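Undergrad: with the sequence up front, the predicted model follows.
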Amino acid sequence: MNFKNRIARKLYTRRALAVSDALALAVGARMGQRPNGMQGSAARKPANCENADIFRYTPPHPGLATRRPALKQAKTSRGHSIYRGVVLWHESLLELRVSYLLQTWRDVREIHSQYPRVTFVDAEGKTRTHTFDFYVVFEDGRRLAIAVKMNRKRAEMLEMLARIEAEGICHNGGRRLADETRLMTEKDGNVASFHNCSEILAARETHDPVAVEELRQIIRCTTGRIRFATLLSGCRDVAARRAAVWHLIDLGELVSKGTGRIDELTWLSRGME
């Protein structure tokens, strides 16, 4: 792999060596052997690594995507995020905001981008194709195809989605690819929603179970509303408490009274447990 940056090359090399050492430990533990070249405490305690699969790196994949957008474009913001190992491409800031919103939905099993690709007949009788921006599969098996556009194009997009549904949400008369379609605009993926979703997704990765349980015991003893900042006061680790608050918001155990951006002055109340 060719690295133009010396630091990036060094970091990549160190990461690769760490992964190879971990795999060697795991294999040695399974075979009852000490890996060659391993010294120190790591070589003396191979039994700590019981399963080599936990050290195996699985690169993100494009999922069901039917196309890969260009990484650069002069007029739009391009990039991607990763949800459960699937790359979710976005071609605008609006699509990024909607992507983050979808990732915080409950009972979601899979999310794919640039899928499905369907055909429909327009008002002039011509056969057209359309690729949806996102495709959501819920735990109950329901499939939702989502188109993302600015609200000023709402009328024409709803007309197109109606034609797609009339054709069976399929490609050239094939099998049905989704159960329903939906249009999402900047009213769904707004700046406040993007901030809240970013905090929720970060808390999923960084929350401390001990801090979450400690906060859960606190809110069980409270009645009525309580400010976000009040939950942060008097704790030993503010960062861990903040992540715990956002995690309970994610779980629905804390509910915001407003619909806008959640900050330290937001009133929260107990939700469903």
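TA: Structure's in. What do you need? Numbering: from 1, shown residues only.
Undergrad: contacts and neighbour counts: CA atoms only from here.
TA: OK.
Undergrad: just give me the neighbour total for residue 124.
TA: 6 (other CA atoms under 10 Å).
Undergrad: secondary structure class for it?
TA: coil (DSSP: H, G, I helix; E, B strand; the rest coil).
Undergrad: distance check, it against residue 159.
TA: 13 Å (CA to CA, to the nearest Å).
Undergrad: then residue 126?
TA: Distance from residue 126 to residue 159, by CA to CA: 15 Å.
Undergrad: neighbour-wise, which of those two wins?
TA: Legend: neighbour count by other CA under 10 Å for residue 126 and residue 159, higher for residue 159 (12 against 9).
Undergrad: now the one helix or strand the more buried one maps to: buried residues?
TA: Residue 159 belongs to helix 154-166 when assigned by DSSP states H and E. The neighbour-count check on helix 154-166 (16 or more other CA atoms under 10 Å) flags 157, 160-161, 163-165 as buried.
Undergrad: ditto for stretch 65-81
TA: Residues 65, 78-80 are the ones in stretch 65-81 that count as buried (16+ other CA under 10 Å).
Undergrad: which of the buried residues of helix 154-166 sit farthest apart?
TA: Using CA to CA, the pair of the buried residues of helix 154-166 lying farthest apart is 157 and 165, separated by 12.3 Å.
Undergrad: comparison target below:
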Amino acid sequence: MRPEHYIKQHMLDRRNGIQRDYTIPGTTVWHKPTIQPRYKPVLPSEANRKPAPKSPFNYRGTQPNLDGERSMYFESDVELKAGRILRASPLVKELREQWPTIPYRGADGEWHTHTIDLWTLDHNNVRSLIAAKPWQVLVKTGTLHILRRIRAQGFSEYADRISFVTDVFANDDNNANAEWILLSRVNRNDEEYLIAKSILTRMVGNTVRFWDLLRSAPIEAHRRTAVWNLIDDGVLSPASPGRITDTSLLIIHAH
């Protein structure tokens, strides 16, 4: 981050009445999760295909799966962000990538196969096949036509729905929110969570600014984690779509 960006952020904070403490603490401040994370060897992906490790056109790599035990391949920026956003969603119970591989009859009359980017199982036990690509790529590669053929020819063996997501869904703002949720899940502290939740009972009205939940915290980072836990649990939700920041207005749903 360039110095001018820090200066701009400082001026925006002052404008919004946010007074940060820039004092360097005498000791290192660590997260204090109630449940200490246990690190185990990473299990290999269960994908039907392994993307090439390098490409001159897009991102390639792995991220943790929803269970946190297996690696999950991605071969584009949209796949990376979509996978992260789905991992952070409370509606998703199971997530797989590069699965299943479905046979379909093409326009040439021959049989072909197509491997789905993402497969999800939601809290209602509805299975979904999802193609995750930029809109231009969906059109250029003919993926939309392939999805239509698979839909017409049937796919009930694998899922109940078939759809796609693009960079409209897998955007920087949704991705940033998902990163905070996933980080806060790992570092959740039940005591700090209850303190943050008790503050909501003293609020007048049903909205609160994110920063107003942090301003009285002895350690801002610990309270910030707790607020994101409240968002993850549905106790708080943003009043408007987009990236959640310290100036975001949050709706209080339950105490």
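TA: Sure thing, it's come through. Note that the coordinates shown come from a computational prediction; the quantities given were computed from them, not determined experimentally.
Undergrad: of the buried residues of helix 154-166 of structure 1, which is the nearest to residue 232 of structure 1?
TA: Checking those one by one against residue 232 of structure 1 (CA to CA), the nearest turns out to be residue 157, at 44.5 Å.
Undergrad: quick one on the thing from earlier: which helices and strands sit right next to the helix holding residue 159 of structure 1?
TA: Secondary-structure packing of helix 154-166 of structure 1 (3 or more CA pairs under 8 Å, 6 or more residues apart in numbering; DSSP states H and E): strand 117-121, strand 180-184.
Undergrad: now do that helix: everything it contacts.
TA: The contact list for helix 154-166 of structure 1, computed with CA atoms under 8 Å, 6 or more residues apart in numbering, reads 118-122, 149, 170, 180-183.
Undergrad: just the buried ones from those, in ChimeraX syntax?
TA: Buried members of the contacts of helix 154-166 of structure 1, defined by 16+ other CA under 10 Å, are picked up in ChimeraX with:
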select :118,119,120,149,170,180,181,183
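Undergrad: redo the contacts of helix 154-166 of structure 1 as TSV? Include distance to residue 26 of structure 1.
TA: Output for the contacts of helix 154-166 of structure 1, formatted as TSV (distance: CA to CA, whole Å):
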residue	distance to residue 26 of structure 1
118	46
119	50
120	53
121	57
122	58
149	49
170	47
180	46
181	46
182	47
183	48
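Undergrad: what's around residue 140 of structure 2, how many residues?
TA: 10.
Undergrad: over to residue 130 of structure 2?
TA: By other CA under 10 Å, the residues close to residue 130 of structure 2 number 21.
Undergrad: that one -> structure 1?
TA: In structure 1, the residue matched to residue 130 of structure 2 (TM-score structural alignment) is residue 146.
Undergrad: doesn't that match belong to a helix?
TA: No. Counting by three-state DSSP, residue 146 of structure 1 is located in no helix; its state is strand.
Undergrad: quick one: it and residue 181 touch, right?
TA: Yes. The criterion here is CA atoms under 8 Å, and residue 146 of structure 1 meets it with residue 181 at 5.7 Å.
Undergrad: and the helices in the stretch 1-150 of structure 2?
TA: With helices called from DSSP state H, counting those that start in this stretch, the stretch 1-150 of structure 2 shows them at 3-15, 77-88, 135-140, 143-153.
Undergrad: mind putting those helices into JSON lines with distance to residue 234 of structure 2?
TA: Formatted as JSON lines, the helices of the stretch 1-150 of structure 2 follow (distance: least, CA to CA, whole Å):
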{"stretch": "helix 3-15", "distance to residue 234 of structure 2": "27"}
{"stretch": "helix 77-88", "distance to residue 234 of structure 2": "12"}
{"stretch": "helix 135-140", "distance to residue 234 of structure 2": "31"}
{"stretch": "helix 143-153", "distance to residue 234 of structure 2": "33"}
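Undergrad: among the ones you listed, which comes closest to residue 38 of structure 2?
TA: With CA to CA as the measure, helix 77-88 is the member of the helices of the stretch 1-150 of structure 2 nearest residue 38 of structure 2 (19.0 Å).
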